[in-house]
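Undergrad: need a 3D model of the sequence below.
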Amino acid sequence: MRKLLIVLLALCAGSSYGQSVVKGTVKDQENNLVPGVSVMLGKGKNTITNGSGQFILNDLQPGKYTIRFTFVGYEPSSRIIDLKAGETRVVDIMLTSSAEQLQSVEITGRKESGYKNTNSFIGTKTATALKDVPQSISYVTKEMMADLQVMRIGEAVKYMSGVNQFSSYDDFTIRGFRTQNNSSVQLLNGLRTITGFWKQPLTNYLERVEVIKGPAAALFGNSSPGGVINRVTKKPLKDHRQSLSFTTGSYNTFRTLADFTGPLNDSKTLLYRMNLGYENSQSFRDLQFDKNFIVAPSISFIPNDKTQVNFDMVYNRSMSRLDRGQAVFDNNDIYSTSISKSINAVNDYLNEDNLMITTSLTHKFSDKVQFNIAYLKTAWEEDLLEHRSANTYAKDSAGNNIPTLVEMQVFDRNRRVFSDNISTYFNFDVNTGAVSHKLLVGYDFAQSKTPWGGSQLTARGYRNSTNTGAGTYNAALPGQFMYETVNGVKRPVPNVPHVDLTAVSPYQLYDMSKYFYTKTAYDPALSASHGLYVQDQIKLGKFQALLGLRYDAYRDWLNYEKPTEEVVKQDAIIPRLGLVYSVTKDINVYATYSKGYNPQTSVSMTNPDAGGPFDPINSNLIEVGAKGDFFKDRLSATVSVYRIQQENMLINAQESGKPDLLREIDIESKGVELDIKGQITADWYIIMAYAYNDIPIKASERAPEVGRQSFGAPKHQGSFWTKYSFSSGVLRGIGIGAGGNFVTERFMSLNVNQVLPAYQLVNAAVYYRIDKFQIQFNLNNVMNKTHWVGGYDYLRLFPGAPRNWLTSVAYTF
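TA: The predicted structure is shown next:
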């Protein structure tokens, strides 16, 4: 019996000794740990990586195994191992991102982190690697926006080639063409939306900001010929992640942000994400402030591998004053007043509510057929009271300008706008011999509606001789106005007091009950467009082609909801052609041709004072370029050369006594762009952008403009940012960042003789991370350069901030 026990113990010991272990860590291309990866070794021997990207498989028998790693958004990876008895094998894996593993709309969150983004839906409405899209697409990721502590779109786009601010509002130029939100399409997750005009969208709820360059009408309908801005919201993740940050800084800035995501059930079929934000800050501009409340929840339901449903909402309550810009003396000296001086009154305010709700569904009928539908509802409301310039200087009794006094007017306005966008399409994967096709067939509907109820009170001009009203001053009819003598100068009495640009303290509460007002009602308005489109992405060996065609039907209701209502119709056929050739595994060259159009609204087409009717704006793009991935796919680069032609663009004719008169001009934009983004090493991040843009006005009734660079468009523009983090040694946890941007001079849009000077800015940052805490300090405009980000004329200049700082503490758990 004793001998039998000894034998049994020996056998058990031998069996225990023979069992083996496999463990390891899974990372992505940017050296980030990847939790939630499925690790499969066989029946009953499967696991997933934990929150630190680690896995372990115990109690394995010796032998030969194939271990597989799979995760949505990444190429599957496998490793063959031959385990010895009692061995502990370490298997570390790096997963490569894959467009083919992604769904056709972004339902769940982006798995990549860092400055580089591998895939995009904006260029093709399919999950396509950016280097396979035959068109230039620039972007800025949430990681870079966090490193720079940017909170607004305008602060982010300056790190893209060919994109810069036209004013301080939601108003940009792309490749020299103005892209303002109230007249050009903007996208939220690939759907058409509105954001008002005065306030730039905030960024704390965004995964990235991206711009498809050139006309995007073949996929999205009427749009700016320069490009389209798309905001991609953060989506739920399958693993728990939470973060909190608190920021303070110059101009009494206080900001707190929160981001929570993870599964709502054990099966991880129901995911959530909640982004919250509060901002309260003053400004270097007198009387200016911003208060923002942001709530952005997102829910994803993924019952199986065929069906995915998503709900997104973004609500932003904004309270501020509307800044109409800096005014300078009437001597063309842009430095004659301080950049801090505004022309607001203390009782001014701007309150805005912006609500965007999106629902989307993706369903796979098979591996070859997929259906997508999404709906976006946007509601925007404005409650505004402002003292602003009347876009001219005050007048003396002879009608001459008083160079240090700004003539003022008051707007008291309330209005609402609603928009709807439905986008639905099928994806078909088809093979015809050696040729593969990714076919897209779709329909979309977009509508914008202004209901009854919008109205405005306006006070302007000079008081009449009986002090019973006000009107435009006419020096030829002196008996019709009241007069006063100030500092020996006789001048008409203004309806709204002038702003004295020499006054040390001009800011006060005004008794607005003393003004004379005119009432204006905003009539209801309705416009809509229907689009039918087809697209085929063809691949044969190293060659790829993109063929697209869209029929767009635009409808604008003139005198909407009135007895004289009339529908104005404009239709367009819009083609798109792109070619891609893979020179190597990492480098592609491409060429593209596309057309675009923008219908002229019924107001400008039928307003007799505008000089219409006018034809639609037509444009076309020819672009060639190259895209590549380097340093083991950590770094991407795009270089492009383009030519964009635009016809029938309307601008103000600037004729005296005809404020509504418009005129057409033709423009051709030519340029070169370079974008570099990503990592050189696991610890060294970099982004570079440069654009050369030549966009002379080709035809105009005003001879001095012909051949001159188009207004608001710099000829040269560029940016640079780099961040290095120490991962070992005595400096472990410390990171440093530095960069900046430059813009060459720009012509003003409303005065051909006025110019915005060039500027160069330098920014810097220091980071310290310990465990789950990070402390960050950013110093912007290190050299304290006086500069202007945009402007219309020298009565409406938009200066950039002088030297300023932000510091934040963030905790991730």
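
Undergrad: going by C-alpha atoms from here, please, whenever you check contacts or count neighbours.
TA: OK.

Undergrad: what's the helix or strand for residue 309?
TA: Following DSSP states H and E, one finds residue 309 within strand 307-320.

Undergrad: please provide the structure for the following sequence as well, for comparison with the first:
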Amino acid sequence: MSVQASDGYHAPRSISATRTDTAIEDIPQSVSVIPAQVLEDLDVARIDAALDFAGGVVRGNDFGGLQISSYNVRGFSTGEIYRNGFPANRGTSASPDSASIERVEVLKGPSSGLYGRSDPGGLVNIVTKRPQQDAFTNVRLSAGSWDRYRSALDINHPLNARGTVLTRLNLAVEDNGSFREYVKQQRQVIAPSLTWHINDKTQIQVDAEIVRNDSTYDRGITPVNGNIKGMSIRRFLGEPNDGMSRNNNQSLQAALIHQLGQNWKVRLGHQNWHGHLRSKAAENRQPAGPDFDVIQRRRRDRDFEWHGNMTHLDFIGSFTLAGMSHQLLLGIEHEDYSSSSDFFHSNYDPNYSLNIYNPVYGAPKPPIASHTSSLSTTEIWGFNIQDQVQITERLRAQLGLRFEDYKLEGYNRITGAINTPQKKDATTPRLGFVYEILPELNVFASASKSFKPNGVDELGNSRKPQEGVGYEIGTKFGLFDGRLGATFGLFHITKENVLTSNPDYPASSIVQQIPIGEQRSEGFDMQIAGSLTRSLRLIAAYAYIDAEVSKSNTPSLPVGRDLQGIPRHSGSLMGVYQIQTTVLKGSEIGASVNYVGERPTGTDVNRLIVSDYLTAGLFLRYRPNANISIGLNVNNLFDKQYYDKFHSTTWIVPAAPRNFSLNISLRL
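TA: Down below sits the predicted model:
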């Protein structure tokens, strides 16, 4: 996948929503784009902070900092992260690094009609940096609070005088401390890419990425007698002598693109990926009465490994039929994925407990009480058809249909038991229309479906997959000669076959969960991005989301209960002013604010409301000349204590207090 680079904050086109290079105003779906300029202005190495500006996206669980965070998109949790149209979230993959990111595109609503199994709220696709015609070398160095250091190198170089073979190499090295006691992280990234124009009709694109991520397994803090603020945000509840967990990931993507005549082309793409996670950690319960000063802990060791291959074959062509212009996409996809898991854990041991006010670490590790070892495989065949139709001069339609056949198998390496293979197929349609009211104003409407496997139950029987249906109406417009773009969307999404507790368990059945639950989310979200003037650029987002349980047989999660982790209101705004005259010409000053409303977690039995928060940031960038910039970022300007991620009511992740980072960028 490739698409033109963004101009500042404005991105007029998208490739993620259609797998074709399409103007965003012609796509009957909300698509939020966060260009690399936003990542640079925020001075961040991960995409979490950038996704705050997508509208309707809030942070979820990140598995103790070891993997890609899950996100809540339009009310539903998702871990669906793609990289150039290929999955980046299979296994326990490390969080994406900003070094090679050109832009992040968020597709709102069900996207199974194009991408297959996914959650109905939406998905995230990362578009990486591609080689350019002109040679350049960029160096970026940054240092921040709590001994955080990062170096990044971006080298672009044509290999021949004609510019038919282009290469680019992105490197990054991190060594980060934390405001949290004993918590640290180290990371190394290598991301080479190549474009070879074999002739006028044929080109090859190759992208690779190797990430080595060593980090402390850190679940955060836990409420004390129902009070989140009962414990210091700096308190580490793990075991320092466990060392750092290692998460190694590598992927290789290759694409062959060939022009078939004037109006048709074929695109053959392949991804191979592999990852390995090794981790030793102590995990805690909540403190219990009567004093609430001691938490019980247990030992948990993990050894996970995953490997996969995916191949796309697309035929893309344009033609005229019955007086209407068509752009047709015909695609076939095959994925072969395997995952190996060895999981060791002890019982909660009183001798391994920790006093949360006066912790003494280094207690002997409790003995392993349980070991699970499994191997699972997934094979998928998918078939796509999509037609983008120009019905009249002002009316466009997008019709899509995907048929997917998948097979899931599991093997218990402890008992030797082989689960009954789960063989299923799914058909997911999507339909949308865009009508141009004015050259600068379009309205759109769409309907689409999603599905996601629910695995097998304790007896090895296949469960019905989760199925989602989404409806959306909205508007897209451009202002100031197209420098500023905006999307507003009203949506209603339902997810069926959500796993709920089996009412017959444990009395008459060993099946613990059955797919009969239902969830519903509806609301409004928006994104505005671009330039108001030559000097002022901005990006803003807002969402109102009403997400609740709409069908349940679980008393602790009754119908009408708000879904976990979803704020009713969230919004963000960042503006940057660039000086155009005087000796400070090219220098910039920027400010940002981010608001997330209160979010519920847990069930009626153990329910907790995580408070809302409003944070602010500030940055300054001085450019003595066109090749040098020196920047200062201040994050959490007013030193707000807040919590941005959590997993149930036990593990709450506190956000960083006020902190600083200084960066220097050089163009050589």
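
Undergrad: returning to that earlier point: other residues contacting the strand holding residue 309 of structure 1?
TA: 107, 288-302, 349-364 (Cα atoms under 8 Å, 6 or more residues apart in numbering).

Undergrad: just the buried residues of those residues.
TA: Listed as buried from these are 107, 288-292, 294-302, 349-364; burial here means 16 or more other Cα atoms under 10 Å.

Undergrad: which of those fall in strands?
TA: 289-292, 294-301, 349-364 (DSSP state E).

Undergrad: residue 582 of structure 2 maps to what in structure 1?
TA: Aligning on TM-score structural alignment places residue 582 of structure 2 opposite residue 729 in structure 1.

Undergrad: so which strand or helix has that match?
TA: Applying DSSP H and E, one finds residue 729 of structure 1 in no helix or strand.

Undergrad: for burial, what's the neighbour tally of it?
TA: As a burial measure, residue 729 of structure 1 scores 7 neighbours (other Cα atoms under 10 Å).

Undergrad: that one: what's it in contact with?
TA: Counted by Cα under 8 Å, 6+ apart, residue 729 of structure 1 has zero contacts.

Undergrad: what do you get for residue 237 of structure 2?
TA: Going by Cα under 8 Å, 6+ apart, residue 237 of structure 2 touches 218-221, 282-284, 354, 356.

Undergrad: ok so residue 229 of structure 2 is a strand residue?
TA: No. Assessed with DSSP: H, G, I helix; E, B strand; the rest coil, residue 229 of structure 2 is helix; it does not lie in a strand.

Undergrad: please name the nearest non-neighbouring residue to residue 409 of structure 2.
TA: Residue nearest to residue 409 of structure 2 in three dimensions, not counting chain neighbours: residue 421, with 4.7 Å by Cα to Cα, 6 or more residues apart in numbering.

Undergrad: the one you found maps to what in structure 1?
TA: By TM-score structural alignment, residue 421 of structure 2 lines up with residue 567.

Undergrad: can you tell me the SS state at that match?
TA: Residue 567 of structure 1 - assigned by three-state DSSP - is strand.

Undergrad: could I get the contacts of residue 237 of structure 2 as CSV with distance to residue 529 of structure 2 and neighbour count?
TA: Below are these laid out as CSV (distance: Cα to Cα, whole Å; neighbours: other Cα atoms under 10 Å):
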residue, distance to residue 529 of structure 2, neighbour count
218, 35, 24
219, 35, 27
220, 34, 24
221, 36, 27
282, 44, 24
283, 42, 21
284, 43, 22
354, 48, 22
356, 45, 21
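
Undergrad: and the residues you listed as TSV, adding secondary structure and distance to residue 388 of structure 2?
TA: Formatted as TSV, the contacts of residue 237 of structure 2 follow (DSSP: H, G, I helix; E, B strand; the rest coil; distance: Cα to Cα, whole Å):
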residue	secondary structure	distance to residue 388 of structure 2
218	coil	47
219	coil	46
220	coil	47
221	strand	50
282	strand	53
283	strand	51
284	strand	53
354	strand	60
356	coil	59
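
Undergrad: just give me the closest of those to residue 112 of structure 2.
TA: Distance to residue 112 of structure 2, by Cα to Cα, is smallest for residue 219 among these, at 31.8 Å.

Undergrad: what does that closest one correspond to in structure 1?
TA: Using TM-score structural alignment, residue 219 of structure 2 sits opposite residue 324 in structure 1.

Undergrad: does its match really touch residue 796, like I thought?
TA: Yes. With contact defined as Cα atoms under 8 Å, residue 324 of structure 1 reaches residue 796; the gap is 6.3 Å.

Undergrad: centroid-nearest residue for structure 1?
TA: Nearest to the geometric centre of structure 1 sits residue 209, at 4.2 Å (Cα atoms, centre = their mean).

Undergrad: can you give me the separation between the aligned partner of that residue in structure 2 and residue 52 of structure 2?
TA: For residue 209 of structure 1, the aligned position in structure 2 is residue 104, judged by TM-score structural alignment. Between residue 104 of structure 2 and residue 52 of structure 2 the computed distance is 12 Å (Cα to Cα, to the nearest Å).

Undergrad: same deal with residue 24 of structure 2?
TA: Residue 24 of structure 2 is 20 Å from residue 52 of structure 2, where distance means Cα to Cα.
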